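S.K.: Pasting the sequence and the predicted coordinates here, then a few questions.
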Amino acid sequence: MPQKATAKFIVIEGLEGAGKSSAIALVRDFIEKHTGKAPVCTREPGGTPLAEKIRDLVKVADASDPLCDESECLLLYAARAQLVARVIKPALAEGSWVLGDRHNLSSLAYQGGGRGLMPLVSAVSAATLGDFKPDLTLYLDIEPSLGLTRAANRGELDRIEQQELAFFERTRATYLSLAQQDDSIAVIDASQSMAEVHKDILAVLQTKDW
């Protein structure tokens, strides 16, 4: 199909073990078929040389200098601001669709809900992003204990993946609450088989007036 006039920003969100990687591959293929052009793919934190350095600081535990919750939040927004300014906005301006592995909803859920820092998250989000947001967010919803079991089977857990179960339960509750308030967020049941998850994702994508 010919590319539509306006490029879109689509984001995949979800707890650990929700199946974001396979969902990203599916959506990437959909976008390429729909527009005739591969999307610009990003991940958060990361996506630029500076943001990737910040990713290492956030993901890897340092017993000699444990990262406090507020520093974690601010580092994530520093990485996000860099990615938006250097990659996402320029790509959209050039007519390229952007497919993101996480974006601002992650900070609202993890740092805002999980860490209990919503006032800080809201303030920094407004200061760094303003009204910039994805055109569509696909939130892959999964019960935390199931997701963490999947993640553990995948390999060694990073610093955030090692948080207590209650942290992820708060994070999930925030994801769902925010999704109820925002029509641009679609909730997908990620506890289903991969085939069913992909079917539901495609159903959402195909109903949009791109």
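M.R.: Perfect, I can see it now. Residues are numbered from 1 along each chain as shown.

S.K.: When you work out contacts or count neighbours from here on, use the C-alpha atoms and nothing else.
M.R.: OK.

S.K.: Tell me how many other residues surround the closest residue to Pro134 other than its chain neighbours.
M.R.: Excluding the flanking residues, the one nearest Pro134 by Cα to Cα, 6 or more residues apart in numbering is Phe9, at 5.0 Å. For Phe9, the neighbour count with other Cα atoms under 10 Å is 22.

S.K.: Included below, for side-by-side comparison, is a second structure:
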Amino acid sequence: MKGLFITIEGPDGAGKSSLVKRLVTAIQSETTQSLVVTREPGGSDIAEEIRELLLNPTHTNMDARTEALLLAAGRRQHVVEKIRPALEEGQIVLCDRFVDSSIAYQGQARGIGIEEVKAINEFAIEGLKPNVTLFLDVVAEVGLNRIKDKQSNRTQDRLELEEITFHEEVRKGYHALIKQEPDRFIVVDASQSEDEVFTEAWSHIQKEIHKIK
């Protein structure tokens, strides 16, 4: 692949969306290289429809394996329609969540199994991996409290409404992945202020951009 594939990961309430917005501005100021900003679940028309099914808070009876398969299906469409074509054209792709989320949420927290979720996602992505993954690390209690503070502005989705023990397992799943692939992950303490998180994250992303110039 000619481009640069950057993913942002973290538990709910880690501040991924806020960081992505600031990184977009910084990346566009740093390079003339085209930037594609996207997210998962979603990212393409079909995948966005799957997202609505997945995160609808009324779908409380969704089976864990159905959830994992829907995520992998949406990811496949996203990769084929948007991510891979952009990378092949030499663009920078900045994605809010990717396969690591499925492994942490469904593999670990839902108890399906990390290797099982890896397998169905490998079928979907055919070997595509991020060049670098920023992991915003925050304990479940802090993350969920942040979501509650913002609750007046938006409705919580189905996964955010899970019990704190679920979110603790999500974080545990991420840390297991980081141990497996320490060279790909950059861990940022997301309990810091937004400015501090951005400064630390941007210093790492800046280096990655300079590698491909």
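M.R.: Right, received. Where do you want to start? Computed from a predicted model, the values in this text were never measured in an experiment.

S.K.: just to revisit the earlier point, and the residue nearest to Pro134 of structure 1, what is it in contact with?
M.R.: By Cα atoms under 8 Å, 6 or more residues apart in numbering, the residues touching Phe9 of structure 1 are Leu92, Trp97, Val98, Leu99, Gly100, Pro134, Asp135, Leu136.

S.K.: In structure 1, what residue corresponds to Leu23 of structure 2?
M.R.: Counting by TM-score structural alignment, Leu23 of structure 2 corresponds to Val27 in structure 1.

S.K.: now Ala68 of structure 2
M.R.: Ala68 of structure 2 maps onto Cys73 in structure 1, by TM-score structural alignment.

S.K.: ok, Thr149 of structure 1 to Met118 of structure 1 distance?
M.R.: As judged by Cα to Cα, to the nearest Å, Thr149 of structure 1 and Met118 of structure 1 stand 27 Å apart.

S.K.: Likewise for Arg154 of structure 1?
M.R.: For Arg154 of structure 1, the distance to Met118 of structure 1 equals 30 Å [Cα to Cα].

S.K.: quick one: which of the two has more around it?
M.R.: Per other Cα under 10 Å, whichever of Arg154 of structure 1 and Met118 has more neighbours is Met118, with 17 against 10.

S.K.: Hmm, the more buried one is touching Gly112, no?
M.R.: Yes: taking contacts as Cα atoms under 8 Å, Met118 of structure 1 lies within contact range of Gly112: 3.8 Å.

S.K.: just to revisit the earlier point, give the equivalent position in structure 2 for the residue nearest to Pro134 of structure 1.
M.R.: In structure 2, Phe9 of structure 1 lands on Phe5 (TM-score structural alignment).

S.K.: tell me the average deviation of the strand or helix carrying its match from structure 1 after fitting.
M.R.: Using DSSP states H and E, Phe5 of structure 2 sits within strand 4-9. Once fitted to structure 1, strand 4-9 of structure 2 is off its aligned match by 0.6 Å on average (mean Cα distance after the TM-score superposition for structure 1).
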